[in-house]
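>>> how would this look folded up:
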Amino acid sequence: MRQLTKISNFAGNTFAVWIIIFAILSYFIPEGFTWIAPHISLLLGIIMFGMGLTLTVDDFKAVFQSPKSVIIAAISQYTIMPLVAFGLAVLFKLPPELAAGVILVGCAPGGTASNVMTYLAKGNAALSVSATAVSTLLAPILTPFLTWLLARQWMEVSFWSMFISVVQVVLIPIVLGVLVQYFFKKQVEKSTAILPLVSVVGIVGVASAVVAVNRDNLLSNGLLIFLVVVLHNCLGLLLGFFVAKLLKLDYPSQKTISIEVGMQNSGLASTLAIGYFSPLAAIPSVIFSVWHNISGPLLATYWSRKGNEIQPPVSGVNIGK
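Purely as a prediction, here's the structure:
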């Protein structure tokens, strides 16, 4: 078990590397990965179940101890990224499927990797966990609604069908994970160390499948989508930080909200894109998955070296201290 834990930690720490390696492999050997595509929803469900196993009642106490920070994080998550995605789709005159895919990434909840990035950046870890949990629980309603609102001029969007899918692959697995963790706490504690490995395998599998079925489309559209994704992620990080600063949150919380806004649940976006639009629409989420696992660690490293000396904590806002 100890050896497996070491492997799991190594996989989690080198996540971006594995994404890149298998993206390249699936591009050059697509027949080795296309078989994964029909199982993408299952893989995401397993990842979300693992997230549920790590959530406890204490993770939600921060919501009530300092609701201002969590509310700012949630509102920023579901306004900045969707609107930036819409603006980029219009600005670059993206084809319908790619426009819908970019918007779908923007309408997804925060990614679980943001918690690790916040910790490394010396941000507000309690706020990060609460914000990710809240945005994920809001996803069954807000992700389909915002996608319908912003993407319908390019593609037909079924709110109710997408709502049911998000409930099935996100909400139900998370609730089951929380219940298992609550009733079998001791047993779960022994297995949580390997959850990073499970998440890495699942997300790498999703990304590899999407690349494999989109080999030709990547060749013709890859550079354009990469540019859009980089702008989307960087603008999300920047605007999230300045919104938190404008609303006078403390410096650790500013960093946290920046990371929460900029890092998306690209696995969910991939699943919904393939299920409701086309494999082509899933390309932005796969590229986003690769890129935000590069930009996130780079930003976290910069902030960790910079420290928290810039601004003193603001009383009553910095939760979990």
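
>>> C-alpha from now on. contacts and neighbour counts both.
Noted.

>>> Beyond the helix or strand encompassing Lys255, next helix or strand please.
For Lys255, the host element (DSSP states H and E) is helix 251-262. Using DSSP H and E, the helix or strand that follows helix 251-262 in sequence is helix 266-276.

>>> Could you also give me the structure for this next sequence, so I can compare it with the first?
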Amino acid sequence: MFLLIPGSLVIGFLCSSVLRPMVDAVPYLFAYVTLTMAIGCGLGQLRQVLRRPGIIGWTFVLTHIAAPLIAYGIGAALFGAHSPYVVGFVLFAIIPLGVSSVLWVGMSGGSVALMLALVVIDSAISPIVVPSGIKLMFGAVVDIDTGGMIRDLVLIIVAPTVIGVTLYELSKGRIQSKVQHIASPISKLCFVAVVALNAAAIEPYVEQLKDDMIRLVPVSILLVAICYALGYFGALPFRNRETLVTVSYASGMRNISLGIVLAMGYFDPLSAVPVVLSILIQQPMATLHHYVLQKLNKPDAGERSPIHVR
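Below you'll find the predicted structure:
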């Protein structure tokens, strides 16, 4: 991630004139990435997680209510309530949970099944959560094609998720191991392409950002850190290390590529800038968070060892 994400951003900026005509392919590339995630989750895992509605509901309160309100407050205080940057900060906070969080949860000793199910459920409800959240916070200030956004979210998130879960069930869970050696590398290439194409799309606007970057970068770092902290401290009442690890990563990591797609498709292109910056910050922050978790919350002798995801 440290190499792929910055590298694809650089390629997108340097080759923007060549890549810009292909930007329309982004939703379809992203739909494939979602599909490869969904084939690892079945109805049994979803049912298991639904037996713990308190954790699910609380995670979504932290990620889709508390985090967007904090993002709006910080952005409005520094840039003004009507700034496109504020829309970008809120969009980062309100988009669905990140697929790569599943890997970090596994490496840090959290519940992979819970995290995977949270991602799938959150992706499925995103056509309701994202447009309604933006509309409630900005109202008439931001002119949103709500119908178009819902249609795109269904295309790139909901439909691939449903197809993936269905394939998992029909194959009795065997499909992921059968196709992973092919599907996973292609998924990474699609992810790189999504980032590069969106970088190419915003390249013409970069000249406008020189004076704002001094404030944008620190605020983006602060917001990502706050999202991790929300999950960590919000999960403390559960008094369970596995839950704490899972909820903290769920709160800290967002589906950034989707955020860029929505920012470029439905808002001022400048609103995509905080989302792009978050791409560079989110993964290094995940590494730091992993280190902090290992130091502060070492498994007790009676706990099982962390799950490692191949």
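
>>> elements contacting the helix holding Lys255 of the first structure?
Secondary-structure packing of helix 251-262 of the first structure (3 or more CA pairs under 8 Å, 6 or more residues apart in numbering; DSSP states H and E): helix 67-91, helix 113-120, helix 125-151, helix 215-246.

>>> Give me the mean distance between that helix and the second structure.
Taken over the aligned residues, the distance from helix 251-262 of the first structure to the second structure averages 1.4 Å (mean CA distance after the TM-score superposition for the first structure).

>>> That helix versus helix 125-151: what angle between them?
Angle, helix 251-262 of the first structure to helix 125-151, by axes from the mean of the first three to the mean of the last three CA atoms, to 10 degrees: 30 degrees.

>>> quick one: helix 251-262 of the first structure aligns where in the second structure?
Helix 251-262 of the first structure lines up with residues 241-252 of the second structure when matched by TM-score structural alignment.

>>> residue in the second structure matching Ala151 of the first structure?
Under TM-score structural alignment, Ala151 of the first structure pairs with Phe138 in the second structure.

>>> what's the neighbour count on that match?
By the measure other CA atoms under 10 Å, the count of residues near Phe138 of the second structure is 17.

>>> Check the gap between it and Val129 of the second structure for me.
Using CA to CA, to the nearest Å, one gets 14 Å for the distance from Phe138 of the second structure to Val129 of the second structure.

>>> got it, and Leu103 of the second structure?
For Leu103 of the second structure, the distance to Val129 of the second structure equals 25 Å [CA to CA].

>>> before we move on, what about Ile65 of the second structure?
Distance from Ile65 of the second structure to Val129 of the second structure, by CA to CA: 10 Å.

>>> Can you pull the residues that touch both of these two?
Both Ile65 of the second structure and Val129 are in contact with Ile94, where contact means CA atoms under 8 Å, 6 or more residues apart in numbering.

>>> So which of these two has more stuff around it?
For Ile65 of the second structure versus Val129, neighbours defined as other CA under 10 Å are more numerous around Val129 (19 against 15).

>>> Counterpart of the more buried one over in the first structure?
Mapped onto the first structure by TM-score structural alignment, Val129 of the second structure lines up with Leu142.

>>> Ser8 of the first structure is in contact with Thr192, isn't it?
No - with contacts counted by CA atoms under 8 Å, Ser8 of the first structure stays clear of Thr192, the gap being 10.0 Å.

>>> neighbour-wise, which of the two wins?
Taking neighbours as other CA under 10 Å, Ser8 of the first structure and Thr192 compare with Ser8 leading, 21 against 18.

>>> Make sure the more buried one is indeed in a strand.
No - going by DSSP: H, G, I helix; E, B strand; the rest coil, the assignment for Ser8 of the first structure is helix, not a strand.

>>> hmm, back to that, for Pro30 of the first structure, find the nearest of the helices and strands packed on helix 251-262 of the first structure.
Evaluated with CA to CA, these place helix 215-246 nearest to Pro30 of the first structure, the distance being 7.4 Å.

>>> okay, the helix or strand hosting Asp59 of the first structure sits on what stretch of the second structure?
Taking DSSP H and E as the definition, Asp59 of the first structure sits inside helix 57-65. Matched against the second structure by TM-score structural alignment, helix 57-65 of the first structure falls on residues 43-51.

>>> Would you indicate which residues of that stretch are buried?
Residues of stretch 43-51 of the second structure classed as buried by neighbour count (16 or more other CA atoms under 10 Å): 46, 49-50.

>>> Dump those residues into a markdown table; add distance to His289 of the second structure as well.
Listed next are the buried residues of stretch 43-51 of the second structure as a markdown table, based on distance: CA to CA, whole Å:
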| residue | distance to His289 of the second structure |
| --- | --- |
| Leu46 | 26 |
| Val49 | 24 |
| Leu50 | 27 |
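
>>> Closest one to Thr246 of the second structure out of those residues, please.
Using CA to CA, the buried residues of stretch 43-51 of the second structure come closest to Thr246 of the second structure at Val49, 12.4 Å.
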